[in-house]
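[1] Let me see the structure of the following:
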Amino acid sequence: MKLNDLRQFEQFSQLSDEQLIMLNASMKSKRCQKAGEIILPLGFQSDIEFFLLQGSISLTAEDGQKQIIKADSQEARLSIARLRPCLYEVRSESAAQLLVISGALLTNEVRASIEALNESNHFSKPAEHFHKCLKSALEQGKFTLPSLPSVALKVREVLEQDEPELEDLERILNKDPSMTAKLVAAANSSFYRRNTSCKTCAEAIMRLGLDTTSQLVMLFSLRQLFKAKHPWVKQRMTQTWSQSVSVAAIAQLLTLHHSHLSGDQALLLGLVHNLGELAILLFIDQETEVDPEEMEKILEELMPEAGAMLLNYWNFDPELTESVRQQNNWQADSSSDTATLADLVKVARLHSRIGTEDQYRFPRLDEVPAFRKLAVQGLTPEFSLILVEDAADQLAETRAMFGL
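    Alright, predicted model coming up:
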C-alpha cells in the first residue's frame, strides 16, 4: 500500500516513512463484496483496528441508533469502532475495503513517534518563524503581554496578607457590580449550591471561600484583556473562550468522581489551559494579513509555550504553569500513581473534541496515560462518556457564567 494512502488516517499520519514501511508487512485487507456483510459483531473483543479505505459502512449501537461512515470523510480518518468490547455492530453499506492491523502494534508506534517529537522539542518551520517574530516583538517592546485587571490584582493583594479580611475583599468587589453578580451566580451554580441561595457578595464569598473567589475574579476579568479588531481573530478568540469553558466544566465534573482532586483547581486549569492561544491571537491582531489555515496549525503548536509564558508573567503557581506547558505532550506520564489535575484536564480536552470536525487530530481517550490513570479509579470510556452527556446542564450553566 502507498504511504500517502495510509497518511489519510490520523494515527498513521503521525508516523515516519520508516515506521509505515515496517508496519506495512503487518497490515491486511478486508473486502466486502456487497451491503449487509458483518465486519465487527457487537461485543467484539479482539485487539484489531479497522480503517475504511473504500465504500461505506454502518455502525449500529445496542439501542438501535445507527451511523453511516463513508470513505474519505472526516469520520473515516479514525479507526472504526475502536473500543473493546465493541459497542457497535459494524456492517458494510456497500461494497467496501478496509485495512486491518493490530491495535497494540499501531498504538506502540504512535506513542514512540510522539515521544520522539516531544524529546526533540522541535517546532515546525512556520511555527519556529512565528515564535521568533513573537519573541523579537516582545524584546523590542513592539508587543506587550496584557497585565491582569486591577480588580484581580487588588483581590490578590488582600489574599497575600497574613490574615486576609473578608470585609476588605467584599469592599473591593462591591465597587464592581458586574463582578459581584457573576460571583453570586457562581455561588448559586449547581457545583456550589446548598439548600439556600446566596444573595449578597459576602454570602457568595463565604460559600466559595477566599481562594476560589480570587480565582473566579481573575477568570471573570480575563475576557476584557483580549479584544481584537480583525474579524477572523475576533471569531477565533470567541472559539478559544468557548473551548476553555467546555474543558473547565468537564474537568470540574470529573472531580466529583475523583475526590482527591479539587474541583476549583480543575476549573481554573481548564479555563487557562489555552490562554496561550489568546496571547498569540492578540499578537496576530496587529498583522494586516492573516492566513487562517496556517495560523490554526501554529496556534496549536505554540499554545503551550505561549500560555506558560503568560502565566509566568502573571506570577501564577509554577506547578499550574508547567501543566499548561506540557499539555500537548499526550504521552507524558507523571511519577504519581494517581491521576493529577493535569491528567484530568487532558482527558477533559479529549472529551470536549468528541463529535467535532477536528476530533481526528487528537489521540483517543484510551491511548493516553492520563485516561488510564483515571480508569484505574473506575473511569471507563463508556462511563466517562455518560458523565459528560449528563453534564449538558452544567456546561450550559458554566457557559452562561462566563458570558458565552
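
[2] Please count neighbours and contacts with C-alpha atoms only from this point.
    Noted.

[3] would you list every one of the helices in the stretch 201-350 of the chain?
    201-208, 210-222, 231-255, 263-272, 275-284, 292-313, 318-325, 341-353 (DSSP state H, counting those that start in this stretch).

[4] Which one of these lies nearest to Asn188?
    helix 201-208 (8.1 Å; C-alpha to C-alpha).

[5] before we move on, the earlier item: any chance of CSV for the helices of the stretch 201-350 of the chain, columns mean neighbour count?
    As requested, the helices of the stretch 201-350 of the chain are exported to CSV (neighbours: other C-alpha atoms under 10 Å):
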stretch, mean neighbour count
helix 201-208, 20
helix 210-222, 19
helix 231-255, 21
helix 263-272, 24
helix 275-284, 23
helix 292-313, 18
helix 318-325, 19
helix 341-353, 23
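
[6] now for those helices, which one comes closest to Phe371?
    So among these, helix 341-353 is nearest, using C-alpha to C-alpha, at 6.0 Å.

[7] Could you dump the helices of the stretch 201-350 of the chain into JSON lines and include distance to Ala137?
    JSON lines is the format used below for these (distance: least, C-alpha to C-alpha, whole Å):
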{"stretch": "helix 201-208", "distance to Ala137": "40"}
{"stretch": "helix 210-222", "distance to Ala137": "22"}
{"stretch": "helix 231-255", "distance to Ala137": "19"}
{"stretch": "helix 263-272", "distance to Ala137": "23"}
{"stretch": "helix 275-284", "distance to Ala137": "9"}
{"stretch": "helix 292-313", "distance to Ala137": "14"}
{"stretch": "helix 318-325", "distance to Ala137": "21"}
{"stretch": "helix 341-353", "distance to Ala137": "31"}
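
[8] now the other sequence, so there's something to compare against:
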Amino acid sequence: MSTENALLTILVEKINNDTLVLPTLPEVAVKVREAADNPEVNLMDMGDVIAHDPALSARMIKVANSAFLGRAVKVSTLNQAVTRIGLRQIKNIATAMAMEQLFVSKNKVVKEYLSKSWQKTVDVASSAITLLSLHLKDNKHSSLNIDTITLASLVYNIGILPILTEAERHQEVFANPQFLAQAIQKLGGRIGGHIMRAWDFTDEFVEVAELWANPEYKPENSCYVDFIRMAAISEGLLNVADKEKSLQAYVNKGVLSDVSVLESDEYSELLNDVKSMFA
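    As a prediction, the model looks like this:
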C-alpha cells in the first residue's frame, strides 16, 4: 500500500472510530465566548478577558480602526476598541481573530503548508465578507450578519488541520501536493463538521465547515455557505467547470446582484478595506 493510501486509510479509520485528534479552540477564544454568553458581562469585563492575550488585543484595536468599519476617529486602547465593536459582535470577531493561532507547526514543511493555507483562508474570508456587505446594502432585513460571516469564513476549511497533523507523521506525502489536496477534498468537510460540533458552535457554522464544498448541497434560502462558495470560486479555490455560470446561479438566487460586481471598483475598494483587518 502506498504512503498516500495508507494515510487515507488511517484518517478514515480514525474518523469512523472517533479517535481523530481534533484541534482545540484557542484558550482566549474560549474565554471570550464564555464571557459573551454571560448576561452579566459588560464591555469593561470583556476588555479584561481579551487583554490577557496581547496579540489578540492588538488585533482587536486594528479591527476597530479598520476602514471597513468606516470610522474616521482612531481608537488607541482595547476598551475603546471593544466599545466600538460592541458586545453583540465581539464574540465572533474575537474568535475569528484568534483562529490564526491554530495554523502553526514546529515542523518546517508543515509550517509552510499551514502558512499558505491560512493566507488562502484569509483571501476567501475577505471576499466573502465583502460580498455579504454589498448584499446587505440592498437587503437590510436579512438575518445574515458580518460578525458571523467573519468567523464562518475563517473556519470553513478548518478540517485541513487534523489531516495535516496526521500527514506530519508521513513526511513524504508533502512531496505530493495533489494527494494532500485530494485528501482534503475527500475528508475536509466531514472533519470540519466534527470540529465545529466539538467546539459547540451553532448549526450555521457546522453547515459551512461540513458542506461548503459539497456540490450536492444546494440550500434554497440565502445562507453563509453561498457567500463562502462565491468567494472560493472568485479566488479560484473551488474548482468549477464554468466560473461565470456558477456565479450566475447566485444572481438567479438573488444573493448576488450581478456577476460584474466582482470586477467593480466598489468591490475592489471594499475588499482592500476588509483585507486590512487581517494584515
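
[9] ok so, going back, Ile69 of structure 1: which of the helices of the stretch 201-350 of structure 1 is closest?
    Closest of the helices of the stretch 201-350 of structure 1 to Ile69 of structure 1 is helix 341-353, at 18.3 Å (criterion: C-alpha to C-alpha).

[10] circling back to that earlier point, looking at the helices of the stretch 201-350 of structure 1, which is nearest to Ile48 of structure 1?
    Proximity to Ile48 of structure 1 (C-alpha to C-alpha) singles out helix 341-353 among the helices of the stretch 201-350 of structure 1, at 22.3 Å.

[11] tell me what that closest one is packed against?
    helix 231-255, helix 263-272, helix 369-376 (3 or more C-alpha pairs under 8 Å, 6 or more residues apart in numbering; DSSP states H and E).

[12] Dump these to JSON lines, plus distance to Glu165 of structure 1.
    Converted to JSON lines, those look like this (distance: least, C-alpha to C-alpha, whole Å):
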{"stretch": "helix 231-255", "distance to Glu165 of structure 1": "28"}
{"stretch": "helix 263-272", "distance to Glu165 of structure 1": "21"}
{"stretch": "helix 369-376", "distance to Glu165 of structure 1": "38"}
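
[13] Which of those sits closest to Ile39 of structure 1?
    helix 369-376 (27.8 Å).

[14] any idea which helix or strand comes after that closest one?
    helix 381-389 (DSSP states H and E).

[15] And that following helix, what does it pack against?
    By 3+ C-alpha pairs under 8 Å, 6+ apart, helix 381-389 of structure 1 packs against helix 231-255.

[16] With structure 2 overlaid, how far apart is the helix it packs on on average?
    Helix 231-255 of structure 1: mean distance to aligned residues in structure 2 after superposition is 1.4 Å, counting by mean C-alpha distance after the TM-score superposition for structure 1.

[17] just to revisit the earlier point, can you say which of the helices and strands packed on helix 341-353 of structure 1 is nearest to Cys32 of structure 1?
    helix 369-376 (34.6 Å).

[18] how many degrees apart are that closest one and helix 231-255 in direction?
    30 degrees (axes from the mean of the first three to the mean of the last three C-alpha atoms, to 10 degrees).

[19] mind listing what's buried in helix 369-376 of structure 1?
    For helix 369-376 of structure 1, a neighbour-count test (16 or more other C-alpha atoms under 10 Å) marks Pro369, Ala370, Phe371, Arg372, Lys373, Leu374, Ala375 as buried.

[20] Pipe those into a markdown table and attach distance to Gln286 of structure 1 per row.
    Converted to a markdown table, the buried residues of helix 369-376 of structure 1 look like this (distance: C-alpha to C-alpha, whole Å):
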| residue | distance to Gln286 of structure 1 |
| --- | --- |
| Pro369 | 39 |
| Ala370 | 37 |
| Phe371 | 39 |
| Arg372 | 42 |
| Lys373 | 42 |
| Leu374 | 42 |
| Ala375 | 45 |
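
[21] out of the helices of the stretch 201-350 of structure 1, which comes closest to Leu173 of structure 1?
    Among the helices of the stretch 201-350 of structure 1, the nearest to Leu173 of structure 1 by C-alpha to C-alpha is helix 201-208 (7.6 Å).

[22] and that closest one, which stretch of structure 2?
    Mapped onto structure 2 using TM-score structural alignment, helix 201-208 of structure 1 covers residues 78-85.

[23] Next, the mean deviation of the matching stretch compared to structure 1.
    For stretch 78-85 of structure 2, the mean deviation from structure 1 after alignment is 1.2 Å (mean C-alpha distance after the TM-score superposition for structure 1).

[24] roughly how far is that stretch from the heart of the chain?
    Here the centre of stretch 78-85 of structure 2 is set off from its chain's centre by 22 Å, with C-alpha atoms, centre = their mean, to the nearest Å.

[25] can you check stretch 131-140 of structure 1 too?
    27 Å.
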